[in-house]
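Trainee: here you go, sequence then predicted model.
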Amino acid sequence: MALKTMTYNARGLQRQLSEIIDIIVENRVDVVLLTETHLREAHKPYIPGFTIHRKDRGTSGGGVAILVKNEIRHRQIMVPSSEMEIIGVQVNAGTRPVNFFSVYKPPDTKLDCDVLHDILSEPQVTVVAGDFNAKHTFWNCSGKNTAGTTLYKFIEANRHVHLSVPTEFTHFPDNGNSPSTLDLVLTNRGHKIARTRVLHSGSSDHLPVYFQVQQFPEIIFPEASLQYHLADWNLFRESLNDATSTAKPALTTDQDIDDAVEKFTSDIVSSLRISVPKKSTIIKPPVLPDEIKRLISTKNRVFVTQRV
């Protein structure tokens, strides 16, 4: 089982929430690395079935977040201080945990190669993805900028770092400038990712980038709920009668009372198990109507055609 992952510059998580949920559901994404979330403290975005870890800028713009399926065992991890906006989580994957970092480098800041080196030199499999605002012809941009040149030199100097880019542009500026590829994926120790591709979805000026990490996450199975409306109460009554005695118990000490209560409770639970069916609690996020999906798809096709 591969970890299905997506990095996306949402340009506002709150206003894109329904579309992002739809993208997640349609592509069965497990981990989402978001940049430019534009969240404030008062914002409480909710994505059914997912835990959201966020690092807000505190002022306008920016912000990063990581969404992880509730059923995947994981924890947030500390990241070094940097001008870049970074948040990280570690996903349990057997004996080889995977570190995920969502990174946003604002246009007016320097690319922090020291931080990239530190997190990509960890012994765990590490995935660093996001909007680096770094342009270079090596990853299909029409030109180079300072951040792109710096990142290219960093990759060349660190052979354990692997760069993955989609074959299509990921950023289509609103001002009509040439499209470019700003949303990149870095991995360490030769751990290449698979199926990297652009998703033509969402209303941001960036397109989501989907990829798979070939690791097996540790799954937390959802608790099953008892379906009392389908219970066989006759079976429950018979089972409880067989398990309990009509004789008056000898309750002479506190321990006798505790033991009797514990046994009676155990008998009830055992009878419930065989007489009341269970159903796993699975949260299904809402999806956009088909007509809205078609309109978004049409908009993106027109958008890309006009910019290329």
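Mentor: Nice, I can see it.
Trainee: from now on I want contacts and neighbour counts done on CA atoms only, so please keep to that.
Mentor: OK.
Trainee: ok, Asn300 - how many residues close by?
Mentor: Asn300: 20 surrounding residues under other C-alpha atoms under 10 Å.
Trainee: any idea which helix or strand carries it?
Mentor: Per DSSP states H and E, Asn300 falls inside helix 290-307.
Trainee: who touches that helix?
Mentor: With contacts defined as C-alpha atoms under 8 Å, 6 or more residues apart in numbering, helix 290-307 is touched by 172, 176-179, 200-203.
Trainee: now, which of those residues lie within helices?
Mentor: Among the contacts of helix 290-307, no member falls in helices (DSSP state H).
Trainee: which PyMOL command selects the buried ones in those?
Mentor: Buried residues within the contacts of helix 290-307, by 16 or more other C-alpha atoms under 10 Å, are selected in PyMOL with:
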select buried, resi 172+179+200+201+202+203
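Trainee: how about JSON lines for the contacts of helix 290-307, with distance to Asp131 added?
Mentor: Listed next are those as JSON lines, based on distance: C-alpha to C-alpha, whole Å:
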{"residue": "Phe172", "distance to Asp131": "13"}
{"residue": "Gly176", "distance to Asp131": "19"}
{"residue": "Asn177", "distance to Asp131": "17"}
{"residue": "Ser178", "distance to Asp131": "17"}
{"residue": "Pro179", "distance to Asp131": "14"}
{"residue": "His200", "distance to Asp131": "17"}
{"residue": "Ser201", "distance to Asp131": "17"}
{"residue": "Gly202", "distance to Asp131": "16"}
{"residue": "Ser203", "distance to Asp131": "16"}
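Trainee: another structure for you, compare them:
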Amino acid sequence: SAVYKRLNQPIKIDDLNALTNGNHWFVVAGDLKAKHPLWHSSCSNATGTILYGHSLNGDYTVKAPDTPTFFPAITGHGSDVLDIALVRLPQLSYDITNLNELSSDHKPVLLRSPTLQSPTRHRNTQNALTGPNI
């Protein structure tokens, strides 16, 4: 799911529960405006503190790039990590990075999960006596 939390709107536990409860795999990603040092923000805010507490009780991880995703146009306001992902997938490792394609005040973020096993490639061969052999 793609999410966006409006500025100055409190994050609701019921909304977090709706996104993360259940026995299903998910990726919830976007601008949650949830600042917390554990996901590379320069400080904590109320949303980040709530999300951190919820993640401790939930069966998911918060993933964030290690460099800022937000670059404000207002002088004196520093860049920070606002675009994050809540992840529950069977993979053990994830790679999340910023893409250097700044078309707004936010950089796009790419979340990758390597496959456990490369798919097997089949090649078609023709045997003159028995027909196709895959």
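Mentor: That came through, no problem. What you see is a predicted model; the values in this text were computed from it and never measured.
Trainee: now the helix holding Asn300 of the first structure: how far from the chain's centre is it?
Mentor: 25 Å (C-alpha atoms, centre = their mean, to the nearest Å).
Trainee: ok, now stretch 118-137 of the first structure?
Mentor: Worked out by C-alpha atoms, centre = their mean, stretch 118-137 of the first structure lies 17 Å from the chain centre.
Trainee: same thing with stretch 61-73 of the second structure?
Mentor: Using C-alpha atoms, centre = their mean, the offset of stretch 61-73 of the second structure from its chain centre is 10 Å.
Trainee: what's it aligned against in the first structure?
Mentor: The aligned range for stretch 61-73 of the second structure in the first structure is 162-174, by TM-score structural alignment.
Trainee: counterpart of Val185 of the first structure in the second structure?
Mentor: Checking TM-score structural alignment: Val185 of the first structure goes with Ala85.
Trainee: for the second structure, what's the longest helix?
Mentor: Longest helix in the second structure, counting by DSSP H: helix 46-57.
Trainee: show me what whatever helix or strand comes next after that helix is packed up against.
Mentor: Sequence-wise, the next helix or strand downstream of helix 46-57 of the second structure (DSSP H and E) is strand 61-63. Helices and strands touching strand 61-63 of the second structure, by 3 or more C-alpha pairs under 8 Å, 6 or more residues apart in numbering; DSSP states H and E, are strand 83-88.
Trainee: chain center to the strand it packs on, what's the gap?
Mentor: 3 Å.
Trainee: outside of that strand, which residues touch it?
Mentor: 24-33, 59-65, 69-70, 109.
Trainee: mean deviation, the longest helix of the second structure versus the first structure?
Mentor: Compared with the first structure after fitting, helix 46-57 of the second structure has a mean deviation of 1.1 Å; criterion: mean C-alpha distance after the TM-score superposition for the first structure.
Trainee: quick one, that helix and strand 83-88 angle?
Mentor: Relative orientation of helix 46-57 of the second structure versus strand 83-88 (axes from the mean of the first three to the mean of the last three C-alpha atoms, to 10 degrees): 20 degrees.
Trainee: what about the residue nearest in space to the middle of the second structure, distance to Leu102 of the second structure?
Mentor: Nearest residue to the geometric centre of the second structure (C-alpha atoms, centre = their mean): Ala85, 2.5 Å. Counting by C-alpha to C-alpha, to the nearest Å, the gap from Ala85 of the second structure to Leu102 of the second structure is 19 Å.
Trainee: coming back round to it: return the subset of the contacts of strand 83-88 of the second structure lying in strands.
Mentor: With strands taken from DSSP state E, the overlap with the contacts of strand 83-88 of the second structure comprises 26-31, 61-63, 109.
Trainee: and of the residues you listed, the nearest to Tyr94 of the second structure?
Mentor: Tyr94 of the second structure lies nearest to Lys63 out of those, by C-alpha to C-alpha, at 8.1 Å.
Trainee: contacting residues around that closest one?
Mentor: 39, 84-87, 96.
Trainee: Glu238 of the first structure: how many residues sit nearby?
Mentor: Using other C-alpha under 10 Å, Glu238 of the first structure has 12 other residues around it.
Trainee: that one corresponds to which position in the second structure?
Mentor: Glu238 of the first structure maps onto nothing in the second structure, by TM-score structural alignment.
Trainee: need the contact partners of the strand or helix carrying Glu238 of the first structure.
Mentor: Per DSSP H and E: Glu238 of the first structure is located in helix 233-243. Helix 233-243 of the first structure is contacted from outside by 267-268, 271-272, 274-275, using C-alpha under 8 Å, 6+ apart.
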